[in-house]
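Visitor: Quick one: sequence and predicted model below, then my questions.
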Amino acid sequence: MAFTPDGLPPLRDVVAAHGLAPKKALGQNFLFDLNLTAKIARSAGPLEGFTVFEIGPGPGGLTRALLAQGASRVVAIETDPRCLPALSEIADHYPGRLEVVEGDALKIDLAAIADGAPAGIVANLPYNVGTQLLINWLTADPDAPFWSSMTLMFQKEVGQRIVAAPGSNHYGRLGILAGWLAHSEILFDVPPEAFTPPPKVTSSVVQLEPLAKHLPCQLDKLERVTQAAFGQRRKMLRQSLKPLGGEALLDKVGIDASRRAETLSVEEFCALARAL
């Protein structure tokens, strides 16, 4: 059997040995290119001394890259029991450094697992739950996030929404939430042919780092304002924000009622939330 530089078999051999055909229902698209998984791991920065969470590791391509990059502790959360034997082989190869948790990442408290230790999240996220996972992690504790960085792969369109600036067609509720709590940037794109099976869209690796201090604002109020504003994004704010006070609310913070949602900055949305 052939072996790769980390001393483990090629991923295609691992997948064949364990019968791991990707499941569409789980949003599985496997990465076999070790150069690409190594690039993602390097992009996450120095990993020594960190607990690194990986969501949906599948056969473990990115898991292996994170460990080879020097991650002190990788916690891989996998909902597909078929993948556990392959991940167990990686754990045996890197004694004491890989923990595999079987379960749904939407229901697992990563902060409790990190237990105050420096933590990062690096993952090729399943398309069907990626946005909700990001929102969960961003809002878990806005004033004291458990994560120091997130390096995540999304559909390119979702990545563009995360980093979007006011005035962009992609600017909306997700970009405002991310902009309120983090600095984010798209690091690079990944073509469909890098995956097995290839998805119909290009993907993007996005990196987020929490802001040292975010604008004062209550999450529930910000969500109410952005939901109303972007629920009718083509209408003027005097109309879209009518259920929340309309012109009276806008006058409180000195925002022209004829503007539209996509022209407002994160600071202005936070001001509206405080005015509620």
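Guide: Okay, I see it.
Visitor: use CA for all of it now, contacts and neighbours both
Guide: OK.
Visitor: ok, Asn128 to Gly254 distance?
Guide: Asn128 sits 39 Å away from Gly254 when distances are taken as C-alpha to C-alpha, to the nearest Å.
Visitor: go on, Ala112?
Guide: When Ala112 is compared with Gly254 (using C-alpha to C-alpha), they lie 42 Å apart.
Visitor: Same drill for the two, tell me which one is more crowded.
Guide: Gly254 (13 against 10; other C-alpha atoms under 10 Å).
Visitor: does that one sit in a helix, a strand or a coil?
Guide: Going by DSSP: H, G, I helix; E, B strand; the rest coil, the secondary structure assigned to Gly254 is coil.
Visitor: now do Ile40
Guide: Quick answer, by three-state DSSP: Ile40 is helix.
Visitor: how many other residues sit next to it?
Guide: Neighbours of Ile40 using other C-alpha under 10 Å come to 24.
Visitor: likewise Gly175?
Guide: In terms of burial, Gly175 registers 22 neighbours under the definition other C-alpha under 10 Å.
Visitor: what does Val101 give?
Guide: By other C-alpha under 10 Å, the residues close to Val101 number 15.
Visitor: So it: helix, strand or coil?
Guide: strand.
Visitor: thinking it is in contact with Ala76, fair?
Guide: Yes - Val101 lies in contact with Ala76 (C-alpha atoms under 8 Å); the separation is 6.1 Å.
Visitor: any idea how far stretch 100-117 is from the chain center?
Guide: Relative to the centre of its chain, stretch 100-117 is centred 15 Å away, using C-alpha atoms, centre = their mean, to the nearest Å.
Visitor: how about the helices in the stretch 151-276 of the chain?
Guide: 156-163, 173-181, 219-231, 237-240, 247-252, 266-275 (DSSP state H, counting those that start in this stretch).
Visitor: Flag every buried residue along stretch 79-98.
Guide: 79-80, 83-84, 86-88, 90-91, 97-98 (16 or more other C-alpha atoms under 10 Å).
Visitor: My error: substitute stretch 168-186 in the last question.
Guide: Buried residues in stretch 168-186 (16+ other C-alpha under 10 Å): 170-186.
Visitor: Mind putting the helices of the stretch 151-276 of the chain into JSON lines with distance to Gly19?
Guide: Converted to JSON lines, the helices of the stretch 151-276 of the chain look like this (distance: least, C-alpha to C-alpha, whole Å):
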{"stretch": "helix 156-163", "distance to Gly19": "29"}
{"stretch": "helix 173-181", "distance to Gly19": "37"}
{"stretch": "helix 219-231", "distance to Gly19": "44"}
{"stretch": "helix 237-240", "distance to Gly19": "52"}
{"stretch": "helix 247-252", "distance to Gly19": "58"}
{"stretch": "helix 266-275", "distance to Gly19": "47"}
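Visitor: Comparison target below:
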Amino acid sequence: MGIKAKKMFGQNFLKDSSVLHQIIQSMPEDSPNALVEIGPGLGDLTQWLLQKRGVVAYEVDTDLCAYLNERFAKERKTEQFVLHQGDVLARWEKQETLATKPYDLVANLPYYIATAIILRALRDTQCQSLRVMVQKEVAQKFAAAPKEKHFGALGILAQLLGHVEVLFDVPPHAFEPPPKVTSSVLWIQKRREYVGGEHGVFKNEAQRDAFERYLRMAFSAPRKRWLKNMTLGFEKTLLASLLEEQALSLNSRPHEIDTATHHHLFKQLTKVNDYVRNEQQQQ
């Protein structure tokens, strides 16, 4: 084969067949969704995925693309396997979605861009679920519960969408070359629309972007009080009244406030901003 992992792409090839089997076993048998794989590498996971459904893959490494096209030549002819070469984040910027129909994302993600890919997949309205291999600490941040050490903006963004769970850990020796950290398989199952629609978490893209700005402010100093952090943009008396309405202590830290309450506080602050903006326009 003669293909070695390249540090510039953060490549660590998953070789342990028992881990591959666990990933496949965690997938539902009757899903009608397409399958998308990011960074298929040498195609060891791809081979298992193709036994379930067709795969649309995205790979940045031209050498690996040549290898994959040869390995899955038969599946390419029948379009069971479709491979796109290039930067998947750049592809998202151009077309907003990785597939023209609902899909499940399954991937062993490069550590250095894993968080960016997950956040972009959460924005992709065609993406219905994610089963992704990431650094264990990253998985913990997305799955953490309120008051836990890792609970923060990443967990809130993911948990607003649906179910988030760390399925299992994967030791370094399951990869070639072995990384210096433990990995985890993270599962995010969306259960409602993120933007727009009758049941959307946010009315539109602008409101979602505003919520992300709210989270950056709320967690700007994670161990300081939520009230203190939010005075960067709002009156202290208003913030105190909102906490009291939710029966929360004025000393509450941002990681002590659960996901639903953060969303509620954001919506209340949005109403205040809208009211002030309307008043200013009428003057």
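Guide: Structure received. Here the structure is a predicted model, which is why all the values come from computation and not from measurement.
Visitor: hmm, back to that, and the helices of the stretch 151-276 of structure 1: which comes nearest Phe50 of structure 1?
Guide: Of all these, helix 173-181 sits nearest to Phe50 of structure 1, with 21.3 Å by C-alpha to C-alpha.
Visitor: Matching Val60 of structure 2 against structure 1, which residue comes up?
Guide: Using TM-score structural alignment, the partner of Val60 of structure 2 in structure 1 is Thr79.
Visitor: show me what contacts the closest residue to that match other than its chain neighbours?
Guide: Nearest in space to Thr79 of structure 1, with sequence neighbours left out and distances taken as C-alpha to C-alpha, 6 or more residues apart in numbering, is Gly103 at 4.6 Å. For Gly103 of structure 1, the contact set (C-alpha atoms under 8 Å, 6 or more residues apart in numbering) comprises 77-79.
Visitor: Does Asn69 of structure 2 touch Lys77 like I think?
Guide: No - judged on C-alpha under 8 Å, Asn69 of structure 2 makes no contact with Lys77 at a distance of 10.0 Å.
Visitor: count of neighbours near the aligned partner of Tyr112 of structure 2 in structure 1?
Guide: Taking TM-score structural alignment, Tyr112 of structure 2 has Asn128 as its aligned residue in structure 1. Number of residues near Asn128 of structure 1 (other C-alpha under 10 Å) recorded here: 15.
Visitor: looking at it, Trp92 of structure 2 is touching Ala99, isn't it?
Guide: No - between Trp92 of structure 2 and Ala99 there is no contact under C-alpha under 8 Å: 10.0 Å.
Visitor: How many neighbouring residues does Glu256 of structure 2 have?
Guide: The burial count for Glu256 of structure 2: 20, using other C-alpha under 10 Å.
Visitor: Find the residue closest to Asp16 of structure 2 in space, skipping its chain neighbours.
Guide: Counting by C-alpha to C-alpha, 6+ apart, the residue nearest Asp16 of structure 2 is Ala174, at 5.0 Å.
Visitor: Tell me which residues touch the one you found, please.
Guide: Counting by C-alpha under 8 Å, 6+ apart, Ala174 of structure 2 makes contact with 14-16, 19.
Visitor: Can you tell me the closest non-neighbouring residue to the counterpart of Val166 of structure 2 in structure 1?
Guide: Structural alignment (TM-score structural alignment) places Val166 of structure 2 against Ile186 in structure 1. Closest residue to Ile186 of structure 1 apart from its sequence neighbours, by C-alpha to C-alpha, 6+ apart: Val206 at 4.4 Å.
Visitor: now the residue mapped onto the one you found from structure 2: how far from Ala143 of structure 2?
Guide: Mapped onto structure 2 by TM-score structural alignment, Val206 of structure 1 lines up with Leu186. Remark: distance between Leu186 of structure 2 and Ala143 of structure 2 (C-alpha to C-alpha) = 8 Å.
Visitor: Need the overlap of contacts for these two.
Guide: 164-166.
Visitor: before we move on, the earlier item: tell me the contacts of the residue nearest to Ile186 of structure 1?
Guide: 150-154, 159, 184-188.
Visitor: okay, now the residue lying closest to Lys101 of structure 2 once chain neighbours are set aside: neighbour count?
Guide: Spatially, and ignoring its direct neighbours in sequence, Lys101 of structure 2 is nearest to Gln126 (6.0 Å; C-alpha to C-alpha, 6+ apart). Using other C-alpha under 10 Å, Gln126 of structure 2 has 19 neighbouring residues.
Visitor: before we move on, what about the one 5 residues further on?
Guide: Applying other C-alpha under 10 Å, we find 23 other residues in the vicinity of Arg131 of structure 2.
Visitor: Alignment lookup: it to structure 1.
Guide: Using TM-score structural alignment, Arg131 of structure 2 lines up with Thr151 in structure 1.
Visitor: contacting residues for the counterpart of Lys15 of structure 2 in structure 1?
Guide: For Lys15 of structure 2, the aligned position in structure 1 is Phe32, judged by TM-score structural alignment. Applying C-alpha under 8 Å, 6+ apart, we find Phe32 of structure 1 in contact with 11-12, 61, 194-196.
Visitor: how about those in CSV, adding distance to Val122 of structure 1?
Guide: Formatted as CSV, these follow (distance: C-alpha to C-alpha, whole Å):
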residue, distance to Val122 of structure 1
Leu11, 19
Arg12, 22
Gly61, 12
Ala194, 18
Phe195, 17
Thr196, 19
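Visitor: Compare these with structure 2 and list the overlap.
Guide: Using both residues aligned by TM-score structural alignment, their matches' C-alpha atoms under 8 Å, structure 2 keeps these contacts from the contacts of Phe32 of structure 1: 61, 194-196.
Visitor: Which residue ranges of structure 1 form strands?
Guide: 30-31, 51-55, 73-78, 98-102, 119-124, 149-155, 182-190, 195-196, 203-210 (DSSP state E).
Visitor: closest one to Arg234 of structure 1 among those?
Guide: Closest to Arg234 of structure 1 of the strands of structure 1, according to C-alpha to C-alpha: strand 149-155, at 24.9 Å.
Visitor: Just give the nearest non-adjacent residue to Asp256 of structure 1, would you?
Guide: Among residues not flanking Asp256 of structure 1 along the chain, Leu250 sits closest, at 6.9 Å (C-alpha to C-alpha, 6+ apart).
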